[in-house]
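> any chance you can model this:
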Amino acid sequence: MTRIDRARDLLETAVAGKETADVRTLVLLARAWFLYAENRTKTEEARLAAYEKGRAAAERAIARSPDDPEAHLWYAINLGSWAQVKGLFRSLITLGTIRREVDTVLRLDPNNVEANIMAGSLQREIPAIMGGDKEKAEEYFKTAKRLAPHLSGARIELAKLYIKQGRIAEARQELQGVIDEPAPTDRSRWELVEVPRARTMLHSLDDLN
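This is a model prediction of the structure:
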């Protein structure tokens, strides 16, 4: 059993059968289910179920504390991840819910790094006819970079935007910045996920200008 499994089980025990469960515990549980979905599940069915449990925990936290930005953030993250797996990310109903939750986080906490990254990703991926705006996406990603300069995730997402726009030199610069990062905020994720992803993306640009 990994630390993710243990944390999830302990948090589930802490909130089980408690209508007045602690908001912070519920938020941590929503995050734990997301991490479990991302790192521990073996099948699509199990992954979807984990995202749903994470969303349910976040929903309980929102009910207890409607103005808690982290509760809204983890609701949006779990719902967005679930929708991507299901192929419903551009569903108007699902998309409307995700955008509302992200907007709520930014209203409550404009300096929330993850919410800025998620807002940027939404603006990048949504077609313009549905409200997507690549200029706004760039603003959100750059805000996240300014708030957390050693968090590589924002640079990778910004590089994806630049690739979509044909700004290959700028994309390369962001990706190389991920690889050369001297003090990553989350070293294990940087080593295991973000550096390999940046290298793969750089390699894919070899045939482009």
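> only C-alpha atoms from now on, for both contacts and neighbour counts.
OK.
> so residue 198 touches residue 179, yeah?
Yes. Residue 198 lies in contact with residue 179 (C-alpha atoms under 8 Å); the separation is 6.9 Å.
> those two: who's more crowded?
More crowded of residue 198 and residue 179, by other C-alpha atoms under 10 Å: residue 198, with 24 against 18.
> quick check: closest non-adjacent residue to the more buried one.
residue 175 (5.3 Å; C-alpha to C-alpha, 6 or more residues apart in numbering).
> same question for residue 113.
Among residues not flanking residue 113 along the chain, residue 144 sits closest, at 5.1 Å (C-alpha to C-alpha, 6+ apart).
> so which bits of the one helix or strand the one you found maps to are buried?
Using DSSP states H and E, residue 144 sits in helix 134-147. Of the residues in helix 134-147, those with enough neighbours to count as buried (16 or more other C-alpha atoms under 10 Å) are 134, 136-145.
> next: stretch 189-206.
190, 194-195, 197-199, 201-202.
> outside of that stretch itself, which residues are in contact with it?
152-153, 156, 168, 172, 175-176, 178-179, 184 (C-alpha atoms under 8 Å, 6 or more residues apart in numbering).
> could you check how far residue 4 is from residue 38?
Residue 4 is 11 Å from residue 38, where distance means C-alpha to C-alpha, to the nearest Å.
> next, the second sequence, to be compared with the first:
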Amino acid sequence: MPKLLRTLLFFSCVFLLGVWIVSANEVSDVVQEANALLATKEVPNIERAIEVLEESLYETGDDGDVLWSLAKAYLYLGDRSEDNKLKIYEQGKEYADQAITVAPDNPHAHYWLGTLIGRIGQTKGILNSLFMIKPLQEAMERVLEIDEEYADAYYVLSRLYDEAPGWPISIGNRNKALEMIEIALELDPDNPEFKVQIAKVLLSYRRKDEALEILMEAYESPEMEIDEILRADADELLAKLK
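Coordinates of the predicted model:
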């Protein structure tokens, strides 16, 4: 190969690598910005996060992190919407499916797919919820195959075992619900959502004093002031414990 051609090829590769690095950094910044907006749990910020992520998707093409972040954003939006919940969740699921296609070993993609499957089932009604249990369980188990320390997957499995009907109808199992949420709390001991869940499970065992103690710990988290849904869930449980 002539020296001039080798030189041109070398600089072309360097240029393309530089473009790829800049693009990857830009995507990372977008995902970080979007997730900071989502952390506020406020609808205008959730909508802004969706806008930012969808603009990035249009400009840079499919990216696993952008796609699962969109799935997460649509779940957050659906949770806080009175109308069109099902449509919103289904849009989120489409993004989660795309994320898995692009990045099949990304645990976040499988996590948000599973969570959206659960929401769609709940929105459609009890019968559909039962049909969604197995796919949701499989999605969370896939998350844990990829990352065995993914605390939120244990939390979702705890809720699934806690809320699903028991055998022979479904997989409901109080002991497994407790086991899963205990693992989640070992991995993330300060998470107020996990504390609310373990308090629910402890109440089902009639361990009211323990449930109340850990629920009051959850109220100390700043997250309780941000997340109205979590706060309402905790308030409902507190009323049962008093």
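> need the contacts of stretch 189-206 of structure 1 in TSV (columns: distance to residue 79 of structure 1).
What follows is those, written out as TSV (distance: C-alpha to C-alpha, whole Å):
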residue	distance to residue 79 of structure 1
152	23
153	19
156	21
168	31
172	31
175	28
176	31
178	27
179	30
184	27
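> widest-spaced pair of these?
168 and 184 (23.8 Å; C-alpha to C-alpha).
> contact partners of the longest helix anywhere in structure 1?
Counting by DSSP state H, the longest helix found in structure 1 is helix 44-64. Under the contact criterion C-alpha under 8 Å, 6+ apart, helix 44-64 of structure 1 has outside partners 20, 22-24, 26-27, 29-34, 36-38, 41, 68, 71-72, 74-76, 78-79, 81-82, 85.
> what residues of stretch 104-121 of structure 2 count as buried?
Of all the residues in stretch 104-121 of structure 2, those buried under the rule 16+ other C-alpha under 10 Å are 105-121.
> no no, stretch 15-28 of structure 1
15, 23, 25-28.
> can you put those residues in JSON lines and add distance to residue 98 of structure 1 and secondary structure?
Shown next, in JSON lines, are these (distance: C-alpha to C-alpha, whole Å; DSSP: H, G, I helix; E, B strand; the rest coil):
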{"residue": "15", "distance to residue 98 of structure 1": "25", "secondary structure": "helix"}
{"residue": "23", "distance to residue 98 of structure 1": "21", "secondary structure": "helix"}
{"residue": "25", "distance to residue 98 of structure 1": "22", "secondary structure": "helix"}
{"residue": "26", "distance to residue 98 of structure 1": "19", "secondary structure": "helix"}
{"residue": "27", "distance to residue 98 of structure 1": "17", "secondary structure": "helix"}
{"residue": "28", "distance to residue 98 of structure 1": "19", "secondary structure": "helix"}
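> tell me which element the spatially most central residue of structure 2 falls in.
Geometric centre of structure 2, nearest residue: residue 112, 4.4 Å, by C-alpha atoms, centre = their mean. Secondary structure assigned from DSSP H and E places residue 112 of structure 2 in helix 107-124.
> what's the matching range in structure 1 for the biggest helix by length in structure 2?
In structure 2, assigned by DSSP H, the helix with the most residues is helix 3-38. Counting by TM-score structural alignment, helix 3-38 of structure 2 lines up with no residues of structure 1.
> that helix packs against which elements?
helix 43-60, helix 64-79 (3 or more C-alpha pairs under 8 Å, 6 or more residues apart in numbering; DSSP states H and E).
> still on that earlier bit, tell me which residue of structure 2 lines up with the residue nearest to residue 198 of structure 1.
The alignment partner of residue 175 of structure 1 in structure 2, by TM-score structural alignment, is residue 215.
> could you report the neighbour count for the aligned residue in structure 2 for residue 33 of structure 1?
Using TM-score structural alignment, the partner of residue 33 of structure 1 in structure 2 is residue 74. Neighbour count of residue 74 of structure 2, defined by other C-alpha under 10 Å: 27.
> returning to that earlier point: can I get the buried residues of stretch 15-28 of structure 1 in JSON lines with distance to residue 116 of structure 1?
Shown next, in JSON lines, are the buried residues of stretch 15-28 of structure 1 (distance: C-alpha to C-alpha, whole Å):
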{"residue": "15", "distance to residue 116 of structure 1": "29"}
{"residue": "23", "distance to residue 116 of structure 1": "23"}
{"residue": "25", "distance to residue 116 of structure 1": "24"}
{"residue": "26", "distance to residue 116 of structure 1": "22"}
{"residue": "27", "distance to residue 116 of structure 1": "19"}
{"residue": "28", "distance to residue 116 of structure 1": "20"}
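> I'd say residue 181 of structure 1 and residue 155 touch.
No. Judged on C-alpha under 8 Å, residue 181 of structure 1 makes no contact with residue 155 at a distance of 10.6 Å.
> out of the two, which sits in the more crowded spot?
With neighbours defined as other C-alpha under 10 Å, residue 181 of structure 1 and residue 155 compare such that residue 155 has more, 26 against 17.
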